[in-house]
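S.K.: Next come a sequence and a model predicted from it.
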Amino acid sequence: MRINLTSVFVDDQEKALRFYTDVLGFAKKHDVPLGGEDRWLTVVSPEEPDGTELLLEPNKHPAVKPYTTALVEDGIPATAFTVDDVRAEFDRLSKLGVRFTQEPVEMGPVTTAVLDDTCGNLIQIMQSA
C-alpha cells in the first residue's frame, strides 16, 4: 500500500495553482474540469513527477471552513513538505513575499518552519537532521 494522493482545501483553485507552482515550485499534474468552476487539480514535486499528488481541493463543503479556520487560528499546519534545507527555503520564500507564521526552529531531529499558502492553510516545511 502506498499514498498516491493527498489534498489541501483551498479557497481559490487558480490562486492556489499559481502559489503552489510559481512560488513553491511544484508542477501541475492534472487539471480536469468537473463542471462549473471546480477542477480536479493536482500538483507534484518536479523531483518525483510520478510521486504523490497534492489535490488543490475546493473548500466548498460546509464543514471545511470551520475546520480550516480552527487549524489556522490554532497555528496547526494542514500538511507538511520535506525540503533539503529549511533555512534556505525560508530565505528564498521570504524574498518572494511568503508570510511565515513560524521561522525556522530546531525540534530535536528536525528543523521546521510554517508558512501561509494564501489559500486558507498553514503549511509546514521540514528538514531531517
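M.R.: Received it, and whenever you're ready, just let me know what you need. Numbering: from 1, shown residues only.
S.K.: rest of the way, CA atoms for contacts and neighbours
M.R.: OK.
S.K.: So which residues of this protein form helices?
M.R.: For the chain, helices defined by DSSP state H occupy the ranges 13-18, 64-73, 86-95.
S.K.: Could you say which of these is packed most deeply?
M.R.: For these, the largest average neighbour count (mean count of other CA atoms under 10 Å) is found in helix 13-18, namely a mean of 18.
S.K.: CSV please, covering the helices of the chain and showing distance to residue 58.
M.R.: Output for the helices of the chain, formatted as CSV (distance: least, CA to CA, whole Å):
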stretch, distance to residue 58
helix 13-18, 7
helix 64-73, 9
helix 86-95, 24
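S.K.: nearest to residue 112, of those helices?
M.R.: helix 86-95 (6.6 Å; CA to CA).
S.K.: elements contacting the closest one?
M.R.: Judged by 3 or more CA pairs under 8 Å, 6 or more residues apart in numbering; DSSP states H and E, the packing partners of helix 86-95 are strand 100-107, strand 110-116, strand 122-128.
S.K.: second one coming, line it up with the first:
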Amino acid sequence: MKIYVTSVPVNDQRKALDFYRDKLGFVVKHDIDMGGGNRWLTLTSPDNPEGTELLLEPSGHPATKPFKDALVADGIPYTSFMVDDMAAEVERLKGLGVRFTVEPMDAGTVRMAVFDDTCGNLIQIVQMK
C-alpha cells in the first residue's frame, strides 16, 4: 500500500492554485470540474510527476473552518513538505511574498520553517539534517 492522494483544505481553489503552483512550484496533475464551482484539482512535485498527488480540497464542510482556525491559532501546520536546501527555499519564497510564521530553526533531525499558504493553512517545510 502507498499514498496516492493527500489533501489540504483550501478556502478558494483558484487562489490556492496560484499559490501552490506559482509560488511553491507544484505542477497540475488533474483539474476536473466537479460542478458547483468545485474542481478535482491535484498537483504533484515537478521532480516526481507520478508520485503522491496533493488535492486542493474545497473547505466547504462546516467542520473544516473551526478545525483550520484552531490549528492556525495554535500555530500548528496542516501539512509538511520536504526541501533540499532550507535557506535557498526560504529566500526564494520570501522573494515571492510568502509570509513565514516560524523562521528556519533546528528541530531534532530536521531544520524546519512554517509559512501561511494564504488559503487558511499553515504549512511546514523541512530539510533533513
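M.R.: Received it, and whenever you're ready, just let me know what you need. Owing to the predicted nature of the structure, the values given are computational and were not obtained by experimental measurement.
S.K.: Compute the number of surrounding residues for the closest residue to residue 15 of structure 2 other than its chain neighbours.
M.R.: Nearest non-adjacent residue to residue 15 of structure 2, counting by CA to CA, 6 or more residues apart in numbering: residue 119, 7.2 Å away. For residue 119 of structure 2, the count of nearby residues is 19 (other CA atoms under 10 Å).
S.K.: isn't residue 119 of structure 2 right up against residue 14?
M.R.: No: using CA atoms under 8 Å, residue 119 of structure 2 makes no contact with residue 14, being 9.9 Å away.
S.K.: before we move on, the earlier item: how near is the residue nearest to residue 15 of structure 2 to residue 91 of structure 2?
M.R.: Distance from residue 119 of structure 2 to residue 91 of structure 2, counting by CA to CA, to the nearest Å: 21 Å.
S.K.: Over to residue 2 of structure 2?
M.R.: Note on residue 2 of structure 2: its distance to residue 91 of structure 2, by CA to CA, is 33 Å.
S.K.: same check, this time on residue 115 of structure 2
M.R.: The value you get for residue 115 of structure 2 to residue 91 of structure 2, if CA to CA is used, is 12 Å.
S.K.: Of the helices and strands packed on helix 86-95 of structure 1, flag the one that's most buried.
M.R.: Of those, strand 122-128 is the most buried (mean count of other CA under 10 Å), at a mean of 21.
S.K.: average distance between it and structure 2?
M.R.: Following the fit onto structure 2, the mean deviation recorded for strand 122-128 of structure 1 is 0.3 Å by mean CA distance after the TM-score superposition for structure 1.
S.K.: roughly how far is that strand from the heart of the chain?
M.R.: Counting by CA atoms, centre = their mean, to the nearest Å, strand 122-128 of structure 1 is centred 10 Å from the centre of its parent chain.
S.K.: Now do it against helix 64-73, angle only.
M.R.: Angle, strand 122-128 of structure 1 to helix 64-73, by axes from the mean of the first three to the mean of the last three CA atoms, to 10 degrees: 50 degrees.
S.K.: Give the other helices and strands that strand 122-128 of structure 1 contacts.
M.R.: By 3+ CA pairs under 8 Å, 6+ apart, strand 122-128 of structure 1 packs against strand 79-82, helix 86-95, strand 110-116.
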